[in-house]
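Engineer: Sequence first, predicted coordinates after that:
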Amino acid sequence: MKLVATDFDGTFCSYGGGVPEANLAAVKKWQEAGHKFGINTGRGISLIDMEIEKYEGLVPDFLICNNGAVVTDAERSILASLRFPQALTKGLLQLLREKRGDAPMLVVTERESLAIGGNLSDAALGLPDMPSTTLEKAIWRDDIVQVSLNCGTQENALATEAMVRASFPQLRGNINRGYLDLNLVEADKKNGVARLLQVTGWQVAPDDLFVIGDDRNDLPAIEAFHGYTVATAPDFMKTAAKKVYESVAQMMLENL
């Protein structure tokens, strides 16, 4: 059995566009051959399902969501989850309010994304208006797996991550373009793949494991599993990748 774990935004689906038909056709061939296909994303379950539901016949065998913090099977049963301790949630959200004022943020639970201070609008990602909550309510929740911010640029995202980690070293920042996702330090796309294999018991040889992504939050998995990237990725991703493909479809069909 072979396994593909692909990033979604910018890799499987182009920014500002849909999933190419070639990618959908390649997934069908891959699964018909008895192999596993899934999505390894910074999105939460609700936000990635919003996209998957647009494509009839696209049925991933698994999801790795929230940069590895949540792993599900094909039916969306949660197989693994890394929740913030409630005291950490409270301290983090209070710090972000102090340092960023009323700038919008998302608090993401295992199954839903909730906006504080307005929505993180992004036409390229097609992010919808999400249900809202207040900071006063969110700080008492014990089911948060991610807090997401739009920092505008990767430089600002890196600076914000450094500020947060100075107070909360148990957190890490997973960065895609100008977005900063704050997760527990054990949550990244590399650990998400490893956690998937552990909880499912799937036996996949190293040469039969294919990971692909296009930006900084994909780097841990690309480096750990000798993974791949796409032609639209920045140069640092192409340097880290084993090979650059024009599309996910090309990678899958070449290795079928």
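Structural biologist: That came through, no problem. The structure presented is a predicted model; accordingly, all values stated were derived computationally and were not measured.
Engineer: from here on, contacts and neighbour counts on C-alpha atoms
Structural biologist: Fine.
Engineer: Could I get the contacting residues of residue 119?
Structural biologist: 104-106, 129-130 (Cα atoms under 8 Å, 6 or more residues apart in numbering).
Engineer: quick one, strands of the protein?
Structural biologist: 3-6, 36-40, 62-65, 70-73, 78-81, 105-109, 113-116, 144-150, 171-176, 179-184, 209-212, 228-230, 243-245 (DSSP state E).
Engineer: Below is an additional structure, to be compared with the one above:
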Amino acid sequence: MIKLIASDMDGTLINSSHEISSRNLNAIRRAQESGIEFAIATGRDYSMVKPFLDKYQLKCEAIVMNGAEYRDCKGEVIESIGIEKDKVKDIIVEILKESSIVDIYTSEGIFTTKYSKEDFESTVNRIKEFNKEMTKDNIIKLLTEIREKMIEFDIEDIDKIISSEMVFYKIITSHKDKETIRDLKEKINKIGGLAVASTSEYDIEVNDIQAQKGLILAKVAKMKGIEKDEVMVLGDSFNDYSMFTEFKNSYAMKNAMDEIKKIATYITETNNNDGVGKAIEKVLNMQ
């Protein structure tokens, strides 16, 4: 019997219009009413999750920043895992050899390098490649909204940021060349003690090795007295990988990356065709 459901957001729970469909929302509410707990599991930080929860009046726990934080229904931090300070500098040094784009998720907000016009356009194009049903205008609107919540910094100030007392949760970079990203992943992995994931072939997300969606979800489930076979997970990209290896009741979206589909126990519909809602309905009908 399923007692806890954890779903990724982008590409999974949210459709290309950047909305939670009524079928998905109704299925989640049905599950909660039947006593099943629901949690969001996302690479976003909590400030980018809460507006969605408020908009849809969805009360649930949340794994954010790929597992660097676990928040309860009130938004209080249950678990928190940062990257070791000496490794933060090593990661950023490697990134800046190849890319001018760096987003640093910290306890004081998200710091981001200033985007050139070319950086912005290439980011829009990369998002479009993996979200073909999203219009370019919607992508530009979304990216602009996200960047408005970030704190821009000059690369020359990076040492000042690293030497601060902030906790560093996640570091992201992207590049238009897949090979560059593959090479950079290898170099960052060699630093050791890090979880290096992606949402596409053009980006890298770096967390502490313990800050992974699947690991923190397993830890919280254990705290709640919930067995692993009583947990259901849904996702579509590389940063969902640990959930699929930790829990056997795993559902990949039809739009998921091939690597995720290969290790999933089940395949559900796409994020644009109520895949989350249909998977939850299936489980509810079996219980």
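Structural biologist: Yes, it's here. What you are looking at is a predicted structure, and each value in this text was computed from that prediction instead of being measured.
Engineer: Adding distance to residue 91 of the first structure as columns, could you present the strands of the first structure in a markdown table?
Structural biologist: Shown next, in a markdown table, are the strands of the first structure (distance: least, Cα to Cα, whole Å):
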| stretch | distance to residue 91 of the first structure |
| --- | --- |
| strand 3-6 | 33 |
| strand 36-40 | 28 |
| strand 62-65 | 24 |
| strand 70-73 | 22 |
| strand 78-81 | 21 |
| strand 105-109 | 13 |
| strand 113-116 | 16 |
| strand 144-150 | 12 |
| strand 171-176 | 12 |
| strand 179-184 | 13 |
| strand 209-212 | 34 |
| strand 228-230 | 36 |
| strand 243-245 | 41 |
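Engineer: Adding distance to residue 25 of the first structure and neighbour count, write the contacts of residue 119 of the first structure out as CSV.
Structural biologist: CSV is the format used below for these (distance: Cα to Cα, whole Å; neighbours: other Cα atoms under 10 Å):
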residue, distance to residue 25 of the first structure, neighbour count
104, 38, 18
105, 36, 26
106, 34, 24
129, 31, 12
130, 31, 17
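Engineer: Let me know which of the strands of the first structure is tucked in deepest.
Structural biologist: Stretch with highest mean neighbour count among those: strand 62-65 (a mean of 29; mean count of other Cα atoms under 10 Å).
Engineer: what about that one, distance to the chain center?
Structural biologist: Averaging C-alpha positions (Cα atoms, centre = their mean, to the nearest Å) puts strand 62-65 of the first structure 8 Å from its chain's average.
Engineer: how about stretch 232-240 of the second structure, aligned to which bit of the first structure?
Structural biologist: On the first structure, the counterpart of stretch 232-240 of the second structure by TM-score structural alignment is residues 210-218.
Engineer: which residues sit against that stretch?
Structural biologist: For stretch 210-218 of the first structure, using Cα under 8 Å, 6+ apart, the contacting residues are 2-8, 10-11, 42, 67, 174-177, 188-190, 219, 221-222, 225-230, 232-234, 237, 248.
Engineer: what about residue 240 of the first structure, distance to residue 225 of the first structure?
Structural biologist: 11 Å (Cα to Cα, to the nearest Å).
Engineer: Those two: who's more crowded?
Structural biologist: Between residue 240 of the first structure and residue 225, counted using other Cα atoms under 10 Å, the more crowded position is residue 225 (20 against 17).
Engineer: Leaving out sequence neighbours, find the closest residue to that one.
Structural biologist: Closest residue in space to residue 225 of the first structure, ignoring its immediate chain neighbours: residue 211 at 7.0 Å, by Cα to Cα, 6 or more residues apart in numbering.
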